[in-house]
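1. no FASTA, just this:
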């Protein structure tokens, strides 16, 4: 299942990794491990953030996606199911509309 993983990263310990010159290695290790379909880095509520598109075959895979962010950065993670246009076309919205008029 395609999921949007929204990550809010506090200033520490991220700033320390930047000062030490190790942030690139830390980020590369996490991204290589979780293999997002897409990764975008942005500001969120005045702090660093990331929005990743990941695939989740089973709910038991959530810790493997979230724990690196929790453990390395003390980050907050939120998961949302997302669909492509072809997914919404297969959802049967017309039938649901008729059923729930």
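-> Here it is on my side, so go on. Keep in mind it's a predicted model, so treat the numbers as computed, not measured. Residues are numbered from 1 along each chain as shown.
2. switch to C-alpha atoms for all contacts and neighbour counts from now on
-> Noted.
3. roughly how far does the residue nearest the centre of the chain sit from residue 96?
-> The residue lying closest to the centre of the chain (Cα atoms, centre = their mean) is residue 5, at 1.9 Å. Residue 5 is 28 Å from residue 96, where distance means Cα to Cα, to the nearest Å.
4. hang on, the earlier thing: where does the residue nearest to the centre of the chain sit: helix, strand or coil?
-> strand (DSSP: H, G, I helix; E, B strand; the rest coil).
5. can I assume it is in contact with residue 82?
-> No. At 9.9 Å, residue 5 does not count as touching residue 82 under the criterion of Cα atoms under 8 Å.
6. list the helices and strands the helix or strand harbouring residue 25 packs on?
-> According to DSSP states H and E, residue 25 maps onto helix 23-34. Judged by 3 or more Cα pairs under 8 Å, 6 or more residues apart in numbering; DSSP states H and E, helix 23-34 is in contact with helix 62-73.
7. and here's the other structure:
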């Protein structure tokens, strides 16, 4: 799965100043155990892209809520690595 969290600038700045945003990121990374995590800006907003394996959809509230609580808009979508894509393409037409 790919979780994208885009943070409101004013809220994120306050969370950086009070130390809560780094703690949010650390807790999220520990609970998700991601394959990869990237942090950048998108359209002028602080943004996190986190690739992780979600075993059950019931995990979503626990994983996304810390970002919502930090003022982020959150999107989660399934993604594949190259091996997954090759497996899927090999199964076409079966």
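-> That came in fine, so what should we check first? If you're wondering where the values come from, they're calculated on a predicted model, not measured in any experiment.
8. TM value for the aligned chains?
-> The TM-score (TM-score structural alignment, normalised by the length of structure 2) is 0.83; 94 aligned residues with a Cα RMSD of 2.0 Å.
9. ok, back up a step: what about the helix holding residue 25 of structure 1, how far off from structure 2?
-> Here the mean offset of helix 23-34 of structure 1 against structure 2 after fitting is 2.5 Å, by mean Cα distance after the TM-score superposition for structure 1.
10. buried stuff in that helix?
-> Neighbour-count burial for helix 23-34 of structure 1 flags residue 30 (criterion: 16 or more other Cα atoms under 10 Å).
11. what's the first helix or strand after that helix?
-> Downstream of helix 23-34 of structure 1, the next assigned helix or strand under DSSP H and E is strand 38-44.
12. helix 23-34 and that following strand, what's the angle between them?
-> Relative orientation of strand 38-44 of structure 1 versus helix 23-34 (axes from the mean of the first three to the mean of the last three Cα atoms, to 10 degrees): 130 degrees.
13. where does strand 38-44 of structure 1 end up in structure 2?
-> Residues 36-42 of structure 2 are matched to strand 38-44 of structure 1 when aligned by TM-score structural alignment.
14. next one: that stretch to chain centre, how far?
-> Chain-centre distance of stretch 36-42 of structure 2: 9 Å, with Cα atoms, centre = their mean, to the nearest Å.
15. that stretch vs structure 1, mean deviation?
-> Averaged over the aligned pairs, stretch 36-42 of structure 2 sits 0.7 Å from structure 1 after superposition, using mean Cα distance after the TM-score superposition for structure 1.
16. contacts for that stretch, please.
-> Here stretch 36-42 of structure 2 makes contact (Cα atoms under 8 Å, 6 or more residues apart in numbering) with 6, 46, 47, 48, 49, 50, 51, 52.
17. tell me the one among these nearest to residue 23 of structure 2.
-> Among the contacts of stretch 36-42 of structure 2, residue 48 lies closest to residue 23 of structure 2 (Cα to Cα), at 14.1 Å.
18. list the buried ones in the helix or strand the closest one falls within?
-> Using DSSP H and E, residue 48 of structure 2 maps to strand 45-51. Residues of strand 45-51 of structure 2 classed as buried: 45, 46, 47, 48, 49, 50, 51 (neighbour count, 16+ other Cα under 10 Å).
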